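Peer 1: Quick one: sequence plus predicted model below, questions after.
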Amino acid sequence: MTKTLFRTVCFAALLGAGLMASASAGRAADIKVGEINSYSALPAFTEPYRKGWQLAVEEVNANGGINGDKLVVISKDDGGKPGAAITAANELVSRDGVALITGGFLSNVGLAIADFAKQKRVVFVAGEPLTDAMIWSKGNDYTFRLRPSNYMQAAMLAEEAAKLPAKRWATVAPNYEYGQSAVAVFKELLKKARPDVEFVAEQWPPLGKIDGGAVAQALAAANPEAILNVEFGADLVQFVREGTTRGLFKDRSVVSFLTGEPEYLEPLKGEAPEGWIVTGYPWYSIDTPEHNAFKKAYEDKYGEHPYLGSVAGYIELKTVAEILRKAKSTEAEDLIAAAKGLKVDTPFGEITIRAIDHQSTFGSFVGKTAVKDGKGVMVDFTYKDGADYLPSDEEVKKLRPQG
């Protein structure tokens, strides 16, 4: 090769490399986020949830992404199993190189991912797991939670339960972390407000395997004046159907976690109970600019109304995007610093992620169930700001490990 030809080849190679570098510099990078949820195990909630976060990602990228970079979500199904969730988390971090992990539904699965986050020093933004252990007794620097916790929802419901004349209470809840935690904190808070109440019966059916008739019969035998229900999904349908058939709810007050969420109320159709005090999401009657904008965008994209899962997924990825924008980095310590005290605009108004325990102030609607046009709905509801139902900083210091 002549010297002239050699110089020409070298120049062309350098020019090509320079052009490639220039093109690369002008192209937005991808910021990858790992998302894990129980899609195959709990589709009634997780399918609307997925649509919610997909809408959020679309909006984030349409508005400049993460400081000019594109937000990309890599999603995995844990099948409702802690072991599968850990396998998915490992793959997302080691193989896919995600900046953080988000998602989760069942409390035991969420706790497993939270422990993984602590061990691997990767940030986990939990959307749905409601157990109080996630932010208090087993809380860690790397885990944050968005949905109102068991404590928060129990405080909202206990506030209403304390107004009832009932003194004799019975409880029914799925026998795993979420149900156990919800019952324990409701009992504590109701007894604090009403020292005269007593709990005369408990039923702990396995998750997804309730014998509605046997549970209803056992509760009725204790002759309670009121019932706390923590069942949801298909178990709730069985419990309501069998309890109604056996007259369990006649002349008895019922206070119920989650039952006002359309995911769980709609399948009951005309069999929906009436007069239960519940937490939920009356999407059809909320008239605020923030919610109207979200509802229209969701309905325009999917041709169906939003569910609470839709809102949860939407807020989850909007929050993740705000953390990444504020951090201007994907380093875990920078993400943690950005998340603490972060304020996020949501369809329910502004929420804050508390620095002391990493719990957001996302609230809940509390009202009563009714049947309208052959469908279960929520009526007489109010929105309860989560900030008003969280313990003080001094109380949190006793609940959460320090350091």
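Peer 2: Everything's here; your move.

Peer 1: going forward, measure contacts between C-alpha atoms and count neighbours the same way
Peer 2: OK.

Peer 1: hang on, isn't V366 packed against I277?
Peer 2: Yes: counting by CA atoms under 8 Å, V366 touches I277, with 7.2 Å between them.

Peer 1: Identify the contacts common to those two.
Peer 2: Common contacts of V366 and I277, defined by CA atoms under 8 Å, 6 or more residues apart in numbering, comprise L157.

Peer 1: Helices along the protein, start to end?
Peer 2: Under the criterion DSSP state H, the chain contains helices at 3-26, 43-62, 82-90, 107-120, 150-161, 177-193, 212-221, 233-245, 262-265, 289-302, 308-327, 332-339, 393-399.

Peer 1: Quick one, which of these gets closest to R252.
Peer 2: Nearest to R252 among those is helix 212-221 (10.3 Å), distances taken as CA to CA.

Peer 1: List the buried residues in the closest one.
Peer 2: G212, G213, V215, A216, A218, L219, A220 (16 or more other CA atoms under 10 Å).

Peer 1: quick check: angle from that helix to helix 233-245?
Peer 2: 50 degrees (axes from the mean of the first three to the mean of the last three CA atoms, to 10 degrees).

Peer 1: Any chance you could list what contacts helix 212-221?
Peer 2: 170, 201-203, 205, 235, 238-243, 246, 248.

Peer 1: Around L5, how many other residues sit close by?
Peer 2: 10 (other CA atoms under 10 Å).

Peer 1: Relative to A12, how far out is it?
Peer 2: 10 Å (CA to CA, to the nearest Å).

Peer 1: Quick check: neighbours shared by the two?
Peer 2: With CA under 8 Å, 6+ apart as the test, L5 and A12 reach no residue in common.

Peer 1: could you list every residue that touches L248?
Peer 2: Contacts of L248 (CA under 8 Å, 6+ apart): A216, Q217, L219, A220.

Peer 1: try 6 Å this time
Peer 2: Going by CA atoms under 6 Å, 6 or more residues apart in numbering, L248 touches A220.

Peer 1: Repeat that for F199.
Peer 2: R168, W169, A170.

Peer 1: Included below, for side-by-side comparison, is a second structure:
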Amino acid sequence: MKKMIGLALAATLLASGAARAQQSEIKVGEINSYSSLPAFTEPYRKGMELALKQINDAGGIKGKKLVIISKDDGGKPGDALTAANELVSRDGVVMISGGFLSNVGLALSDFAKQKKVVYLAAEPLTDAIVWSKGNDYTFRLRTSNYMQAAMLAEEAAKLPAKRWATIAPNYEFGQSFVAVFKELLTKKRPDVEFVAEQWPPLGKIDAGPVLQAIDAAKPDAILNATFAGDLVKLVREGNTRGVFKDRAVVSYLTGEPEYLDPLKDETPNGWIVSGYPWYSINTPEHKAFLDAYQQLHKDYPRLGSIVGYSTVMSIAALLKGTDDYSTDGLVKGMKDLKVDTPFGPIVYRAGDHQSTLGAYIGKTALKDGKGVMVDVVFKKGADYLPPEADAAKLRPAN
């Protein structure tokens, strides 16, 4: 009998201990393509780890420890939905975050709408996530397709090129980026025409036939939106065939270290790119981030590191700014939320739930056998978005 009482008491103590532990922490769910896209998501994880350490070392969220529960979606929308269900129903998170591929982000956004849970889309770039398919519960951190297309189109319009060809992966991200770049460049330069387009499958590019078709159209300039392993294959084959010689190239994301570094001495010269020149940013907020990141990880950051860090800092700013952790309370708190990031202060616009995070634009160059960005300028995100009232009209009626 004493043994049974002892076991019962032990169970009660364990239960009460677990309850106290839960009361002393705030759990947030996070989903990303860790196994399928490690070049971006591993630095992203390291950025999250730094932010989480800084937040909890400074006392957490009003004295409570911030806990991030991460799951891998393998780059598949179905797996992302399974993970989201587990996080919300089993793990009891107050909100979810993350996502890399645009189709995965759209699936998670729809989940957020159906389940009425806040989703902070960290990386997905498609404009649909905040505009044509936007909903009350989804907010997006990353500088969007529209914003970066506007930045790149601004530079492309300065080129003498009139005949353009496009290469982009055949899924939501590539399709939406090419569409908006065409629209914005044509507005600035009504004399341009698009004479060829290639849509290789993501992660499975056959660069020879793609470039042969592009070269046959005799464009003056090429717009490229391939990334990761597809980009390496495209550059290598293009260099071999001389397709890029005497042609301007505008290349989305190519200046991000996770995609530029693998090119090594094959890095093309003079491509206009968006990216992250961590080695040449001298702002106080970036220097503080860079020093802390290198001290913790003994490595240099990638763009994924910035996104992971800023995602967690956004979550912390939200949770510190409200006492109401209900979905309605968090939605209200996200609107016009101000967050300090390594790229400077940003705001999550109430009108369309898009953050004003900016981006760096420059040109590729080879230095000491490695690709770098030169002639770099930082473009403020707010300057490349439609006015909030106009953007709000792009969203579905509630």
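Peer 2: Perfect, thanks for sending it. In this text, all values refer to a predicted model and were calculated from it rather than measured experimentally.

Peer 1: Please work out the TM-score for the two chains.
Peer 2: With the length set by TM-score structural alignment, normalised by the length of the second structure, the two chains reach a TM-score of 0.95; 389 aligned residues with a CA RMSD of 2.0 Å.

Peer 1: Tally up the residues packed near the aligned partner of Y279 of the second structure in the first structure, please.
Peer 2: Under the alignment (TM-score structural alignment), Y279 of the second structure pairs with Y284 of the first structure. Residues within reach of Y284 of the first structure, counting by other CA under 10 Å, total 11.

Peer 1: I'd like to know how far Y284 of the first structure sits from H291 of the first structure.
Peer 2: Counting by CA to CA - Y284 of the first structure and H291 of the first structure are separated by 10 Å.

Peer 1: rewinding a little: Throw the buried residues of helix 212-221 of the first structure into CSV and include distance to A155 of the first structure, thanks.
Peer 2: Listed next are the buried residues of helix 212-221 of the first structure as CSV, based on distance: CA to CA, whole Å:
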residue, distance to A155 of the first structure
G212, 27
G213, 29
V215, 25
A216, 26
A218, 27
L219, 24
A220, 26
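
Peer 1: show me the contacts for the nearest residue to T226 of the second structure once chain neighbours are set aside.
Peer 2: Among residues not flanking T226 of the second structure along the chain, A168 sits closest, at 5.3 Å (CA to CA, 6 or more residues apart in numbering). Counting by CA under 6 Å, 6+ apart, A168 of the second structure makes contact with G174, W199, N224, A225, T226.

Peer 1: What residue in the first structure is paired with the last one?
Peer 2: Same thing as T226 of the second structure. So T226 of the second structure corresponds to E231, using TM-score structural alignment.

Peer 1: What of P38 of the second structure?
Peer 2: Using TM-score structural alignment, P38 of the second structure pairs with P43 in the first structure.

Peer 1: One more: G60 of the second structure?
Peer 2: The alignment partner of G60 of the second structure in the first structure, by TM-score structural alignment, is G65.

Peer 1: burial measure for the nearest residue to its match once chain neighbours are set aside, as a count.
Peer 2: Computed as CA to CA, 6+ apart, the closest residue to G65 of the first structure that is not its neighbour in sequence is L71, at 5.9 Å. L71 of the first structure is flanked by 23 other residues according to other CA under 10 Å.

Peer 1: A355 of the first structure now?
Peer 2: For A355 of the first structure, the count of nearby residues is 17 (other CA under 10 Å).

Peer 1: In the second structure, what sits opposite it in the alignment?
Peer 2: A355 of the first structure maps onto A350 in the second structure, by TM-score structural alignment.

Peer 1: and the gap between L141 of the second structure and Y309 of the second structure?
Peer 2: Computed as CA to CA, the L141 of the second structure to Y309 of the second structure distance reads 11 Å.

Peer 1: A391 of the second structure now?
Peer 2: Distance, A391 of the second structure to Y309 of the second structure, using CA to CA: 27 Å.

Peer 1: Just want to know which of the two has more residues nearby.
Peer 2: Ranked by neighbour count (other CA under 10 Å), A391 of the second structure and Y309 place Y309 first, with 25 against 18.

Peer 1: Next, find the distance separating the more buried one from A122 of the second structure.
Peer 2: Y309 of the second structure is 10 Å from A122 of the second structure, by CA to CA.

Peer 1: How about L319 of the second structure?
Peer 2: Taking CA to CA, one finds L319 of the second structure at 17 Å from A122 of the second structure.

Peer 1: Which one's more surrounded, the two?
Peer 2: A122 (27 against 21).

Peer 1: counterpart of that one in the first structure?
Peer 2: Counting by TM-score structural alignment, A122 of the second structure corresponds to G127 in the first structure.

Peer 1: I'd say its match and G103 touch.
Peer 2: Yes: using CA atoms under 6 Å, G127 of the first structure makes contact with G103 at a distance of 5.1 Å.
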